[in-house]
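A.B. asks: Below are the sequence and a predicted model for it; my questions follow.
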Amino acid sequence: MINTYLPQIKSGQSNQFFLMAGPCAIEGEDIALRIAEKIVTITNRLNIPYIFKGSYRKANRSRVDSFTGIGDEKALKILEKVGKEFGVPTVTDIHESHEAALAAAYVDVLQIPAFLCRQTELLVAAAETGKVINIKKGQFLSAESMKFAVDKVKESGNEKVFLTDRGNTFGYQDLVVDFRGIPTMRAFNVPTVMDCTHSLQQPNQTSGVTGGKPELIETIAKAAIAVGADGLFIETHPDPANAKSDGANMLHLDHLEGMLTKLVRLREAIL
């Protein structure tokens, strides 16, 4: 299914950005389908290539009592159902090499979390599934250094790779985005994405719950489009305050259409 999108989103070959969006974590079938239906309606109207995003399991949590998932197979089957019901590709993140084949049986794109982008065994295992691989740039790495992550995937026989920027560590409890990284990573001839929500996280809070600045999501998205990002990554939820994961930096689902409409106009203006 993702192959129908690839010709449209190859770096520098599309007149429109693509979107990876959905809830941080798969919380249940009903809410996943509801979110997907809303976003599909919006992206169809705006002619935005769309990939549904949802983590089947959250491995990187601050506290041991944080929500991690509803069960691996149950969540993966929901992702599969979303893809089939709405005819869109799906993406989920993996954390260990043995998860690659498991997740690849249900989704179209495997995502490598930022903290794990240097894990060679994980990148190779993901590449060997033949799926599209989305690698998030580590908060601790320069854009230039992501060339080596791309090389690991391509040298494993897989040319289908994206890169996603999600900001850089700034002190202990904040992130900043260096927008020079977008053209730098696009120069590797791979689609380059801006994660507009995780880049606004405020990690390592004393409460053990990550904070965020969702009021700046549109600002990050506009800047990313202005510097030529091929795609945007946005976590969204109909009730962020009660979301089971990362609610502090998710976009309210009701705000998505208005923001994307502005971004489409911005994209048209800079071409």
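C.D. replies: That came through, no problem. Numbering: from 1, shown residues only.

A.B. asks: rest of the way, CA atoms for contacts and neighbours
C.D. replies: OK.

A.B. asks: quick one: the strands in the stretch 151-271 of the chain?
C.D. replies: 161-165, 168-169, 175-176, 192-195, 201-202, 211-212, 231-237, 251-252 (DSSP state E, counting those that start in this stretch).

A.B. asks: Looking at these, which is nearest to Ser97?
C.D. replies: Evaluated over the strands of the stretch 151-271 of the chain, closeness to Ser97 peaks at strand 161-165, with 16.9 Å, by CA to CA.

A.B. asks: is it possible to export the strands of the stretch 151-271 of the chain to CSV including mean neighbour count and distance to Glu37?
C.D. replies: Converted to CSV, the strands of the stretch 151-271 of the chain look like this (neighbours: other CA atoms under 10 Å; distance: least, CA to CA, whole Å):
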stretch, mean neighbour count, distance to Glu37
strand 161-165, 28, 24
strand 168-169, 18, 33
strand 175-176, 18, 32
strand 192-195, 29, 21
strand 201-202, 22, 27
strand 211-212, 20, 26
strand 231-237, 25, 12
strand 251-252, 21, 15
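
A.B. asks: Relative to Tyr50, which of those strands is closest?
C.D. replies: Across the strands of the stretch 151-271 of the chain, closest to Tyr50 is strand 231-237 (CA to CA), at 9.6 Å.

A.B. asks: and the angle for that closest one with strand 161-165?
C.D. replies: 60 degrees (axes from the mean of the first three to the mean of the last three CA atoms, to 10 degrees).

A.B. asks: let's bring in a second one:
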Amino acid sequence: MSPSIELCGYKVGPGQKLFVIAGPDSIESEDMALRHAKLLKEMTSRLGVPYAFKCSYDKANRTSGKSFRGPGLKEGLRILDRVKREVGVPILTDVHETSHVGPAAEVVDIIQIPAFLCRQTDLVEAVARTGKGVNLKKGQFVAPKDIVHSARKAVESGNPNVLVTERGATFGYNNLVVDMRGFAQMREAGLVVCFDATHSVQLPSSGDGQTGGERKFVSLLARSAAAAGIDALFTEVHEDPDRALCDGPCSLNPQMFEDVLRQVLAIRRALGHEPA
């Protein structure tokens, strides 16, 4: 596999600028999505890093069937299309079934395969065949050295532009840990690697039908990952995380996110990983 890939017209990999993926977990409203995309585009432009806006139209894997899922496929993609056109920013969203792949590919620039579905061959191959960038979330149950097999499914379907995202490994019940050795192991396998700094602090299903999180550790883990060696950073950002309809305990507000991003960039520059 290639030591670098192309996402949204940017080279991503060792020796390239950090690629940033950020936005709210889910589309809560059209205005909310537009507001966040504009704010995050301005911030990342000011810091000089390539950026894609992320947001989900349907969270099909919530702990409880009563939890907020989003506006759904048709309305959600309409909103993301408007964000893309009006804000002028590339879009990433996730798909949970093969029937959603075609409609999503008509709008978005990067299609994400959720961690729970990273071994679903039909889904991985369908996403790869669109020719869009692929963000393959590493399952919480998958060893770093083993995710290469899922990535190869996409590459062998004709798509070399596969980003693999670490988002923590299951550590007993209701907890995740991040093994920093995994970044080196995945890179040694020829993968281009992203770190999801916010989902990695989840406490899965630890509440009453809800997933909790430890936001206070996001910065620590992001700095550690930057030192270990990553090519991209994935972060969920919400203007008021404590009122977010999904994954609020893990999300950062915009100022927190900017602080974390500045710290990550400073570490990369100190190590010679971030080009001028």
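C.D. replies: Thanks, I have it. Source: prediction; values computed, not measured.

A.B. asks: what range in structure 1 does stretch 45-62 of structure 2 sit on?
C.D. replies: Mapped onto structure 1 using TM-score structural alignment, stretch 45-62 of structure 2 spans residues 44-61.

A.B. asks: Pull the distance from the matching stretch to the chain's centre.
C.D. replies: 6 Å (CA atoms, centre = their mean, to the nearest Å).

A.B. asks: ok, back up a step: so for Arg57 of structure 1, which of the strands of the stretch 151-271 of structure 1 sits nearest?
C.D. replies: That would be strand 231-237 among those, by CA to CA, at 15.1 Å.

A.B. asks: Mind reading off the mean deviation between that closest one and structure 2?
C.D. replies: Here strand 231-237 of structure 1, set against structure 2 after superposition, deviates by a mean of 0.4 Å using mean CA distance after the TM-score superposition for structure 1.

A.B. asks: Show me what that strand is packed against.
C.D. replies: strand 18-22, strand 192-195, strand 251-252 (3 or more CA pairs under 8 Å, 6 or more residues apart in numbering; DSSP states H and E).

A.B. asks: what's the mean distance for the first one versus structure 2?
C.D. replies: Translated: strand 18-22 of structure 1. Counting by mean CA distance after the TM-score superposition for structure 1, strand 18-22 of structure 1 comes out at 0.6 Å.

A.B. asks: hmm, who's touching that strand?
C.D. replies: 9, 32, 35-36, 39, 48-54, 91, 230-237 (CA atoms under 8 Å, 6 or more residues apart in numbering).

A.B. asks: how about a cut-off of 6 Å?
C.D. replies: Strand 18-22 of structure 1 is contacted by residues 48-54, 231-236 when judged by CA atoms under 6 Å, 6 or more residues apart in numbering.

A.B. asks: Same question for stretch 101-110 of structure 1.
C.D. replies: So stretch 101-110 of structure 1 is contacted by 80, 89-93, 131-133 (CA under 6 Å, 6+ apart).

A.B. asks: quick one: Thr170 of structure 2 and Gln140 touch, right?
C.D. replies: Yes. Using CA atoms under 6 Å, Thr170 of structure 2 is in contact with Gln140, at 5.3 Å.

A.B. asks: OK, contacts around Ile79 of structure 2?
C.D. replies: So Ile79 of structure 2 contacts Glu30 (CA under 6 Å, 6+ apart).

A.B. asks: That one and Ile91 of structure 2, how far apart?
C.D. replies: 11 Å (CA to CA, to the nearest Å).

A.B. asks: ok, now Asn135 of structure 2?
C.D. replies: Remark: distance between Asn135 of structure 2 and Ile91 of structure 2 (CA to CA) = 12 Å.

A.B. asks: Then Gly13 of structure 2?
C.D. replies: For Gly13 of structure 2, the distance to Ile91 of structure 2 - CA to CA - is 19 Å.

A.B. asks: Glu6 of structure 2 belongs to a strand, doesn't it?
C.D. replies: Yes. Applying DSSP: H, G, I helix; E, B strand; the rest coil, one finds Glu6 of structure 2 inside a strand.

A.B. asks: Against Pro71 of structure 2, how distant is the residue most central in space within structure 2?
C.D. replies: Against the mean C-alpha coordinate of structure 2, by CA atoms, centre = their mean, the closest residue is Phe234 at 4.3 Å. Distance, Phe234 of structure 2 to Pro71 of structure 2, using CA to CA: 22 Å.

A.B. asks: can you check Arg152 of structure 2 too?
C.D. replies: Taking CA to CA, one finds Arg152 of structure 2 at 32 Å from Pro71 of structure 2.

A.B. asks: Over to Arg243 of structure 2?
C.D. replies: Counting by CA to CA, the gap from Arg243 of structure 2 to Pro71 of structure 2 is 18 Å.

A.B. asks: Same check on Ser251 of structure 2?
C.D. replies: 20 Å.

A.B. asks: Looking only at neighbour counts, state which of these two leads.
C.D. replies: Ser251 (31 against 19; other CA atoms under 10 Å).

A.B. asks: all helices of structure 1, in order?
C.D. replies: With DSSP state H, the ranges of helices along structure 1 come out as 6-9, 29-46, 72-86, 99-104, 120-127, 147-154, 181-186, 217-226, 256-270.

A.B. asks: Trace Ile94 of structure 1 over to structure 2, please.
C.D. replies: For Ile94 of structure 1, the residue aligned by TM-score structural alignment is Val95.
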